[in-house]
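> okay, here's the prediction I keep looking at, along with the sequence it came from:
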Amino acid sequence: IVTLSDRVTRILALNPSALTLRGTNTYLVGTGRERALIDCGEGRAEYDALLLQAMRERGVERIACVVCTHWHPDHVGGLARVRRALGYDVPAYKVIRKNKGEWVASEQTRGSVRAYVPVEDDDVIRVEGATLRALRTPGHTVDHACFALEEEGAIFAGDCVLNGSTTDFEDLTAYSTSLGRLKDELASFGRRGTTLGGENRLYPSHGDVVVDGAAKVNGYIAHRVSR
């Protein structure tokens, strides 16, 4: 459990591997008694305990929503367990894959009893102290979304941008377009002067905080061009 800013706490999902590095990052977001949770790990009892500990230590009484970056099991596989640990049916927001019938069926096979709340591009999710704006960023997966944290001029980057390695992708063209979208969003924050202490932060799903997000994204773009 690491406090990264006044409104962001990182909770590691405790699932280290060659693919997840030291594990998947989940994030407790907001400043009030009800906060958002970005992703929820893959379904480990140890993570449930860590989440509850982080909530207690910060005076958080309730998770208002789980905000999911994409369908991969290390990000959403723990949803059913987290709901049981919390003791209530917390809503989960995610971009829908393909058609609604396929999406509901596929997600229910992963142990999620309740359907997701559909997320569209530029949708806004609010909790006290945090405004999260959805950025459709397909490529890594068709349903991938990043979430801009407007108060900090930062972005929860999911698996679109990592810190410690490059990511894989299903669709290179879509992924390249998504990197361009992140570059433009970070530049927009800079022009508006809304960055956290002048930092263009990215909060990735794997690895440490990226302090200079613009430089990291530009590096990813250059890497793809060179390939």
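Yes, it's here. Numbers count the residues shown, from 1 in each chain.
> alpha carbons only for contacts and neighbour counts from here, please
Fine.
> and the helix of greatest length in the chain, which residues are buried?
Looking across the chain with DSSP state H, the single longest helix is helix 172-192. Within helix 172-192, the residues that count as buried by 16 or more other CA atoms under 10 Å are 174-176, 178-179, 181-183, 185-187, 189-190.
> out of those residues, which is nearest to Ala130?
Nearest to Ala130 out of the buried residues of helix 172-192 is Phe189 (CA to CA; 15.4 Å).
> picking that back up, could you name the helices and strands sitting against the next helix or strand after the longest helix of the chain?
For helix 172-192, the following helix or strand on the C-terminal side (DSSP states H and E) is strand 202-204. The contact analysis (3 or more CA pairs under 8 Å, 6 or more residues apart in numbering; DSSP states H and E) places strand 202-204 against strand 154-158.
> so which elements touch the strand it packs on?
Counting by 3+ CA pairs under 8 Å, 6+ apart, the packing neighbours recorded for strand 154-158 are strand 145-149, strand 202-204.
> what sits closest to Thr9 if chain neighbours are left out?
In this structure, Thr9 finds its nearest non-sequential neighbour in Thr3, 4.4 Å apart by CA to CA, 6 or more residues apart in numbering.
> give the helix, strand or coil label for that neighbour.
strand (DSSP: H, G, I helix; E, B strand; the rest coil).
> which strands and helices lie in contact with the longest helix of the chain?
helix 213-226.
> circling back to that earlier point, what's the angle between the longest helix of the chain and strand 154-158?
Inter-element angle recorded for helix 172-192 and strand 154-158: 160 degrees (by axes from the mean of the first three to the mean of the last three CA atoms, to 10 degrees).
> could you tell me how many residues sit around the residue nearest to Thr9?
13 (other CA atoms under 10 Å).
> quick check: it touching Leu28?
No. Contact criterion CA atoms under 8 Å: Thr3 and Leu28 do not qualify, at 9.3 Å.
> and here's the other structure:
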Amino acid sequence: MRVKGILFAAALGALPSSVLAADAPVISPIDAAIVNAAHDWAGGYVGVNAGYGWGEFDADGPATLDDPTYSGDGALGGFQIGYNKQLGTVVIGVEGDLQATNIEESTTGGGATTTTSLDWFSTARGRVGYAFDQTGTLVYGTAGLAIGGVETSVSGAGGGSDDQVLTGFAAGAGVEQSIADNLSLKAEYLYVDLQEKAFDAGTSETNAQWDGHVMRFGANLKF
């Protein structure tokens, strides 16, 4: 009887743990990393940004310019939309943005002034980043296509103006910090290169392009 009692008690003690083990969900290492993360980056988001851009215009106009390469800078602002997928601590995604700018500069030569401005630009980029689980911080690199609206005007007799859409590429890096489950702040640097295109800015054809740097700060709302 004593032996039977010991065996019965041992069976009762083992039963709850067996039941719990049978009911316990199986969690993959990737899922476990996301559960334990301070912020889940997966999903779509929209946001706004503002910043500053600086760079160089290259133009060869109808007149002999004193300096065909001249610097321009100015403020910019716009919005972005994107989508992320999280694989453990790796975050991959896509993002598009549209920016309005007031980047403009002029150069003179041969009795005429050539003014070139970047009025807007847009990019479509991929993003790859690393998420720091315990701080809710994402650092990432980004690269993709860029387009921009550039206007060139030539003053003086026979002068005129023309605007064209230039194409090129953008690449850079950034850091994004979560401050709530669906809200984050970011700082981002981009290098943007818009390739040369012909402009009909008066009696002669003008070629112009812009390449430069963008530093912007923004906020994203995840949905």
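Thanks, I have it. Remember, predicted model here, so these are calculated numbers, not experimental data.
> please state their TM-score.
After superposition, the two chains reach a TM-score of 0.22 (TM-score structural alignment, normalised by the length of structure 2), with 78 aligned residues with a CA RMSD of 5.2 Å.
> tell me what the helix or strand hosting Ala36 of structure 1 is packed against?
When elements are assigned from DSSP H and E, Ala36 of structure 1 belongs to strand 34-38. Helices and strands in packing contact with strand 34-38 of structure 1 are listed as strand 25-29, strand 62-67, strand 124-127; criterion 3+ CA pairs under 8 Å, 6+ apart.
> swap the cut-off to 6 Å and go again
Secondary-structure packing of strand 34-38 of structure 1 (3 or more CA pairs under 6 Å, 6 or more residues apart in numbering; DSSP states H and E): strand 25-29, strand 62-67.
> quick one, strands of structure 2?
With strands called from DSSP state E, structure 2 shows them at 43-60, 69-87, 90-109, 112-132, 137-154, 161-180, 183-200, 205-222.
> export those strands as TSV, with columns for distance to Ile6 of structure 2 and mean neighbour count.
TSV is the format used below for the strands of structure 2 (distance: least, CA to CA, whole Å; neighbours: other CA atoms under 10 Å):
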stretch	distance to Ile6 of structure 2	mean neighbour count
strand 43-60	55	19
strand 69-87	49	18
strand 90-109	52	19
strand 112-132	51	21
strand 137-154	55	21
strand 161-180	54	18
strand 183-200	58	20
strand 205-222	58	20
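> of all those, which lies closest to Ile34 of structure 2?
With CA to CA as the criterion, Ile34 of structure 2 lies closest to strand 69-87 of the strands of structure 2, at 8.0 Å.
> and the angle from that closest one to strand 112-132?
Using the same axes, to 10 degrees: strand 69-87 of structure 2 against strand 112-132 is 20 degrees.
> report the distance from strand 69-87 of structure 2 to the chain centre.
Mean-position distance between strand 69-87 of structure 2 and its chain equals 6 Å (CA atoms, centre = their mean, to the nearest Å).
> helices and strands around it, which ones?
The contact analysis (3+ CA pairs under 6 Å, 6+ apart) places strand 69-87 of structure 2 against strand 43-60, strand 90-109.
> other residues contacting that strand?
Strand 69-87 of structure 2 is contacted from outside by 42-58, 91-105, using CA atoms under 6 Å, 6 or more residues apart in numbering.
> residues near Glu102 of structure 1, how many?
Neighbour tally, Glu102 of structure 1, other CA under 10 Å: 11.
> does it lie in a helix or a strand, and which?
In the assignment (DSSP H and E), Glu102 of structure 1 maps to helix 100-108.
> list the buried residues for that helix?
Trp103, Val104, Glu107.
> try stretch 219-227 of structure 1
Residues Tyr220, Ile221 are the ones in stretch 219-227 of structure 1 that count as buried (16+ other CA under 10 Å).
> verify the stated contact: Phe217 of structure 2 with Val48.
No. In this structure Phe217 of structure 2 lies outside contact range of Val48 using CA atoms under 6 Å: 8.5 Å.
> residue contacts, Asp97 of structure 2?
Asp97 of structure 2 touches Phe79, Gln80, Ser122, Thr123, counting by CA under 6 Å, 6+ apart.
> then Ala36 of structure 1?
Leu28, Val29, Ile63, Ala64, Cys65, Val66.
> can you put those in TSV and add neighbour count?
Formatted as TSV, those follow (neighbours: other CA atoms under 10 Å):
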residue	neighbour count
Leu28	26
Val29	26
Ile63	21
Ala64	18
Cys65	21
Val66	26
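> from the chain's centroid, how far away is stretch 197-216 of structure 2?
Counting by CA atoms, centre = their mean, stretch 197-216 of structure 2 is centred 24 Å from the centre of its parent chain.
> first vs last residue of it, how far apart are they?
For stretch 197-216 of structure 2, the first-to-last residue distance is 27 Å (CA to CA, to the nearest Å).
> who's in contact with it?
50-62, 153, 158-162, 187-196.
> mind redoing it with 7 Å?
The contact list for stretch 197-216 of structure 2 (CA atoms under 7 Å, 6 or more residues apart in numbering) reads 49-62, 152-154, 158-162, 166, 187-196.
> want to throw the helices and strands packed on strand 34-38 of structure 1 into TSV with distance to Ala215 of structure 1?
Shown next, in TSV, are these (distance: least, CA to CA, whole Å):
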stretch	distance to Ala215 of structure 1
strand 25-29	21
strand 62-67	26
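> looking at the ones you listed, spot the one closest to Ala130 of structure 1.
Of all these, strand 25-29 sits nearest to Ala130 of structure 1, with 6.7 Å by CA to CA.
> show the subsequent helix or strand relative to the helix holding Glu102 of structure 1.
Going down the chain from helix 100-108 of structure 1, the next helix or strand is strand 117-118, by DSSP H and E.
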